[in-house]
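J.: Predicted structure and sequence below. I'll ask about it afterward.
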Amino acid sequence: MTGVETFRALHHDRAPGDPLILPGPWDPPSARTFVAAGFPALAVPSAGVAEALGYEDGETPADEMFAAVARIVRAAGVPVSADLEDGYGLAPKELVERALEAGAVGMNLEDSRPGGILKEPRAHAEWLAEVRTEAGDRLFVNARVDTFLHGGKDPDEAIERALLYRAAGADCIYPIMAPPEHFTALRAETDVPVNAFTRSNGPTPAELGRLGATRITFGPGLLRRSMAALGDIARGLGGA
């Protein structure tokens, strides 16, 4: 199978409580570390790359993001998906071409603009459909639903957006920051894989899987935990 075929297959026929866990590398060393631990695929977080490159989340220039993804892909040797935010203002054809040139097998695309402004869902779905047409079966499209991230509490709004994005050709739906109790309904209503974001103080991946999540990602969480551990090491060296 090709890389994208392998990546797509990893999302299907998973037992409850056994979601696909996709660690988020921010550079080649972290990618190699996750692969050496046995993970079959990775998902690059835009926020993690931004921190590693010295930018605020959402401010990484597109050229630097694609270059970072390419470096991680070369180091990993396993399928790598990339968070490409809201597409950096690129036309669908260019966005797809640049993702493929970087070696990615998939991409996250969010439905809000910088500043937390939700996009009009039907217009966003039309854009996603154009991305799907340009990508064909060469990329796995994970459509992020940002209603909960920006303060929404109505699961029906998230489901409405998810259904539009599924109809546009999304392979997976990512209702970031959704309360765990909503995953069962989101999975049942959309009938596609559902991505859950997890934090160290939240439900475990297995618990999220039993609730309906198909895959688990961590955003910049693993980078921040690594930096916390590095801080402990630094203090142990005699720092202030």
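T.: Okay, I see it.

J.: Every contact and neighbour count from this point should use C-alpha atoms.
T.: Will do.

J.: Which residue is the nearest non-sequential neighbour of residue 107?
T.: The shortest distance from residue 107 to any non-neighbouring residue, by Cα to Cα, 6 or more residues apart in numbering, is to residue 82 (4.7 Å).

J.: try residue 98
T.: Nearest residue to residue 98, sequence neighbours excluded (Cα to Cα, 6+ apart): residue 66, at 7.2 Å.

J.: before we go on, here's another structure to hold up against the first:
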Amino acid sequence: MPVEQHVPTPLTDDARQKLAADAAVLRDLHVPKRPLVLPNAWDAVTARLVEEAGFPAVATTSHAVAESLGFDDGETAPPAEMLAAARRVSRAVSVPVTVDCESGYGLPAPELVARLLSAGAAGCNLEDTDHRTGGLAEPGSHAERLTEVRAAADEAGVPLVINARVDVFLRAALTGDSRPGPELVGEALERGRAYLAAGADCVFPIMAGDPETIGRLVAGLDGPVNVLHKPDGPALSTLAELGVSRVSLGPGLFRAAGNWLRGELRSLAESVRESVG
């Protein structure tokens, strides 16, 4: 998808100071064995509900944001629409907001950072899937990308909290990769270590689901580890015991809300048919 031209709104000094403070708060919330739990939001209403429930930060989910805008996940939505949705989220809450910006939409690091900050982001997810090819980015080149994003954020005066998503397990699930678990863990560790060294604050090996794998990743990475919580996966208490620092729900709440609404609409339609004919 061609990247549309966009001029981010320059930050005022007050806005820069607020985002820098939010980033510091968000970073400090990543504590092993006391993980930051993020029920991912996709619009202003859901973001407010997350804050009202007492959660100390709000994260967006690209999957739900894209679908709510009428697009598929995977950088098919225009970046301007995705970041405008992020801006509506940040305006709706007073807590720090971290934005799932997929792999960065092909934007140069300084522009990506400027647009994230303009959207009110104190943190971001950057994944190592290459959406142009459908495969994984070469780890060295992705690490360079993270270094550029870190440098751009530092130059802007906001220490953006970078959550580096490692898509090894996700790609294996999607492609039917039959490599043994230890080999996948080894690749995830190699990528995660490179990303932390490049300036990432946290590593997100998405779809790493069983306790043994999660434990090996936590032990093998010298930095916070983010895990996707799934209904059929380890309990939050187990993830805490394993030393996880951050837990995301991804599009889970979006899907649950959709399933509930689908059932309500079917019941309503049936009532209409019975009443009206």
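T.: Everything's here; your move. Predicted, not measured: the structure shown is a model, and the values here were computed from it.

J.: The residue nearest to residue 107 of the first structure - how many residues pack around it?
T.: 30 (other Cα atoms under 10 Å).

J.: Need the counterpart of it in the second structure.
T.: Using TM-score structural alignment, the equivalent of residue 82 of the first structure in the second structure is residue 99.

J.: residue ranges for the helices of the stretch 1-150 of the second structure, please.
T.: Counting by DSSP state H, counting those that start in this stretch, one finds helices in the stretch 1-150 of the second structure at the ranges 13-28, 44-52, 62-68, 79-92, 109-118, 139-156.

J.: tell me, the third one lands on which residues of the first structure?
T.: Under the alignment (TM-score structural alignment), helix 62-68 of the second structure falls on residues 46-52 in the first structure.

J.: The matching stretch against the second structure, how far on average?
T.: Mean deviation of stretch 46-52 of the first structure from its aligned counterpart in the second structure after superposition (mean Cα distance after the TM-score superposition for the first structure): 0.7 Å.

J.: What lies in contact with that stretch?
T.: Counting by Cα atoms under 8 Å, 6 or more residues apart in numbering, the neighbours of stretch 46-52 of the first structure from elsewhere in the structure are 24-27, 56-60, 65, 68, 82-85, 219-221, 223.

J.: switch to 6 Å and redo it
T.: Counting by Cα atoms under 6 Å, 6 or more residues apart in numbering, the neighbours of stretch 46-52 of the first structure from elsewhere in the structure are 26, 57, 60, 83, 220.

J.: quick one: which of the residues you listed is most hemmed in?
T.: Ranked by neighbour count (other Cα under 10 Å), those have residue 26 at the top, with 27 neighbours.

J.: How much space separates the aligned partner of residue 224 of the first structure in the second structure from residue 113 of the second structure?
T.: In the second structure, the residue equivalent to residue 224 of the first structure is residue 255, according to TM-score structural alignment. As defined by Cα to Cα, to the nearest Å, residue 255 of the second structure lies at a distance of 29 Å from residue 113 of the second structure.

J.: Repeat that for residue 162 of the second structure.
T.: As it turns out, when the distance is counted by Cα to Cα, residue 162 of the second structure lies 11 Å from residue 113 of the second structure.

J.: cool, residue 84 of the second structure as well?
T.: Counting by Cα to Cα, the gap from residue 84 of the second structure to residue 113 of the second structure is 14 Å.

J.: Looking only at neighbour counts, state which of these two leads.
T.: Neighbour totals were compared for residue 84 of the second structure and residue 113, and residue 113 leads with 28 against 15 (other Cα under 10 Å).

J.: what's near enough to touch the alignment partner in the first structure of the more buried one?
T.: With TM-score structural alignment defining the correspondence, residue 113 of the second structure maps onto residue 96 in the first structure. Contacts for residue 96 of the first structure were tallied using Cα under 6 Å, 6+ apart; they are residue 135.

J.: try it again with 10 Å
T.: Shown in contact with residue 96 of the first structure (Cα atoms under 10 Å, 6 or more residues apart in numbering): 87, 90, 102, 104, 106-107, 131-136, 138-139.

J.: Please apply the same query to residue 92 of the second structure.
T.: By Cα under 10 Å, 6+ apart, the neighbours of residue 92 of the second structure are 43, 44, 45, 46, 47, 48, 49, 51, 86.

J.: go again using 7 Å as the cut-off
T.: For residue 92 of the second structure, the set of contacting residues under the criterion of Cα atoms under 7 Å, 6 or more residues apart in numbering consists of 44, 47, 48.

J.: How many residues are close by the second one?
T.: Taking other Cα under 10 Å as the criterion, the count of residues near residue 47 of the second structure is 25.

J.: Next: the last one.
T.: Other residues lying near residue 48 of the second structure total 19 when counted by other Cα under 10 Å.

J.: The first structure: which residue goes with that one?
T.: With TM-score structural alignment as the criterion, residue 48 of the second structure lines up with residue 32 in the first structure.

J.: Quick check: nearest residue in space to the residue mapped onto residue 121 of the first structure from the second structure, chain neighbours excluded?
T.: Using TM-score structural alignment as the criterion, residue 121 of the first structure maps onto residue 139 of the second structure. Here the nearest residue to residue 139 of the second structure in space, its sequence neighbours aside, is residue 191; by Cα to Cα, 6+ apart that works out to 5.8 Å.

J.: does the equivalent of residue 212 of the first structure over in the second structure sit in a helix, a strand or a coil?
T.: Alignment note (TM-score structural alignment): residue 212 of the first structure maps to residue 243 of the second structure. In terms of secondary structure, residue 243 of the second structure is coil; the call rests on DSSP: H, G, I helix; E, B strand; the rest coil.

J.: quick one: residue 243 of the second structure from residue 147 of the second structure, how far?
T.: Per Cα to Cα, residue 243 of the second structure is found 26 Å from residue 147 of the second structure.

J.: same question, residue 248 of the second structure
T.: As judged by Cα to Cα, residue 248 of the second structure and residue 147 of the second structure stand 24 Å apart.
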